[in-house]
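>>> What follows is a predicted protein model with its sequence.
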Amino acid sequence: MIVPLLVGAGSGLSLIVAIGAQNAFVLRQGIRREHVLPVALICGLTDALLELLGVAGIGFVVQRAPILLEIVRWGGVAFLLWYAWAAARRAMRPEVLVAGEGSEGSLKRTILACLAITYLNPHVYLDTMVLMGSIGNAQGDPERWWFVLGGALASIAWFFLLGYGARALTRFFATPRAWQVLDWVVAVVMLVIAARLVFGGVGV
């Protein structure tokens, strides 16, 4: 019980603790102190669900249906380019970058953006459903379900830690200049990930 639980947690963290579109989005919401709870829940519970489906065998189907990942891939590229453009546009207007200003903070827009960043990234499916599913199934029964639990708890804990822990950085983002730097970083991250999807495929 303990060993597969820890293996699941370690495997999950090794895949999500990295600079990426999802983490950048959660971090920004945390610093703004806007809708952190729904964002963390969406990201964490999505990981948990996809890991469960992967161990249940859906990951094998995804791996054998590259056309589905191609559709998600190009949808993800389009969204990441749009999000990079939006971040760059904010960065070029530092006078409106102070946390809490503007219409971007609405709950509906935040949730839609979070869902898009989460589900339009084919690597989410490869990491959670295919890779985690393969590792989990190698544990055998009933250990694979403890593996899923470990991975799910690690994902949920990480996104809550990232979102609420980012509040400690709020005082460093009291000026428009700091937000300008953050948004340029976000724009670059989104562009790099989009470029990887275009030129590197999804690695199936």
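Looks like it arrived, so ask away.
>>> make it CA atoms for all contacts and neighbour counts henceforth
Will do.
>>> could you measure Leu153 against Ile19, distance?
Per CA to CA, to the nearest Å, Leu153 is found 20 Å from Ile19.
>>> more neighbours, the two?
Using other CA atoms under 10 Å as the criterion, Leu153 and Ile19 rank with Leu153 on top: 19 against 11.
>>> On the three-state scheme, the spatially most central residue of the chain is what?
Nearest residue to the geometric centre of the chain (CA atoms, centre = their mean): Gln22, 2.7 Å. Put simply, Gln22 is helix when judged by DSSP: H, G, I helix; E, B strand; the rest coil.
>>> need the contact list for it.
Contacts for Gln22 (CA atoms under 8 Å, 6 or more residues apart in numbering) come out as 43, 114, 117-118.
>>> which residues touch the closest residue to Ala91 other than its chain neighbours?
Computed as CA to CA, 6 or more residues apart in numbering, the closest residue to Ala91 that is not its neighbour in sequence is Gln180, at 4.4 Å. For Gln180, the contacting residues are 90-94, 97, by CA under 8 Å, 6+ apart.
>>> Compare these and tell me which is most surrounded.
Ala91 (24 neighbours).
>>> related to what we said a few turns ago, return the closest of the contacts of Gln180 with respect to Val186.
Ala91 (9.8 Å; CA to CA).
>>> Comparison target, given below:
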Amino acid sequence: MEAGAFLKGLGLGSSLIIAIGSQNAFLLRQALKREFVLTCVAICILCDVVLIGAGVAGMGRLIIEAPRLLFWIKIAGAGFLFCYGLRAARSALRPSAMVAGENKTAPDRKSVIAAMLAFSLLNPHVYLDTVVLLGSIGGQQTANGPVYFAGGAMLASTLWFSSLGLGARYLTPIFLRPNAWRVLDALIAIIMWALAISLFS
């Protein structure tokens, strides 16, 4: 029973976390630039662990019953995603400034932490996926099932973010070319704007 709940949490958690989103896109970009990668990975994992645990513990019900709170989270998230999309679009127009290994305009740790937290917590889809969906399914498990289900989902997040953050270095040869950064930043801009629009569709 416990093994089944653990595997269910691992499988469902993996299917939700691997989808391309603002959090994954920002982490990938930081990993390719090799700027505070471990810090970003740790923030992603910590946020997911806390949200999954809160969801399984019953916080999902509070979000469902507080539509006004979710609405303001959508407003804040859409604004942030739109602004970062503009920033990525501007970077795509200046690929010569984005060559891998350059740190002329490297951000400081505090700004990276703030951005990673924003990408992790200002996207309402994060709450719907981790707190509401995973929380409701995990909460339906019997006996100690919720604990094992949450553990499986948390492991999925840990494995994914660690692989994405630490494995991106193998793509470095590709991103030694400015045009590769142009394509990546253009895709990130599109993803950010699409997510901002989807919050109200």
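Received, thanks. Keep in mind that what you see is a predicted model, and the values were worked out from it rather than measured.
>>> Could I get the TM-score for this pair?
TM-score of the superposed chains, computed with TM-score structural alignment, normalised by the length of structure 2, equals 0.95; 199 aligned residues with a CA RMSD of 1.1 Å.
>>> just to revisit the earlier point, would you turn the contacts of Gln22 of structure 1 into JSON lines with distance to Leu15 of structure 1, secondary structure and neighbour count?
Shown next, in JSON lines, are the contacts of Gln22 of structure 1 (distance: CA to CA, whole Å; DSSP: H, G, I helix; E, B strand; the rest coil; neighbours: other CA atoms under 10 Å):
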{"residue": "Cys43", "distance to Leu15 of structure 1": "13", "secondary structure": "helix", "neighbour count": "23"}
{"residue": "Cys114", "distance to Leu15 of structure 1": "18", "secondary structure": "helix", "neighbour count": "21"}
{"residue": "Ile117", "distance to Leu15 of structure 1": "16", "secondary structure": "helix", "neighbour count": "21"}
{"residue": "Thr118", "distance to Leu15 of structure 1": "14", "secondary structure": "helix", "neighbour count": "22"}
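>>> any idea which of those residues is the one closest to Trp145 of structure 1?
Checking those one by one against Trp145 of structure 1 (CA to CA), the nearest turns out to be Cys43, at 20.2 Å.
>>> Would you mind measuring from the closest one to Ala21 of structure 1?
12 Å.
>>> Next: Arg144 of structure 1.
Distance from Arg144 of structure 1 to Ala21 of structure 1, by CA to CA: 29 Å.
>>> Likewise for Gln63 of structure 1?
Taken as CA to CA, the span from Gln63 of structure 1 to Ala21 of structure 1 is 22 Å.
>>> cool, Pro66 of structure 1 as well?
The gap separating Pro66 of structure 1 from Ala21 of structure 1 is 22 Å, by CA to CA.
>>> cool, Val77 of structure 1 as well?
11 Å.
>>> quick one on the thing from earlier: of all the contacts of Gln22 of structure 1, which two lie farthest apart?
Cys43 and Ile117 (9.4 Å).
>>> in stretch 173-186 of structure 1, what counts as buried?
Neighbour counts using 16 or more other CA atoms under 10 Å place 173, 176-177, 179-180, 182-186 of stretch 173-186 of structure 1 among the buried residues.
>>> likewise stretch 137-155 of structure 1?
Residues of stretch 137-155 of structure 1 classed as buried by neighbour count (16+ other CA under 10 Å): 137, 139, 143-155.
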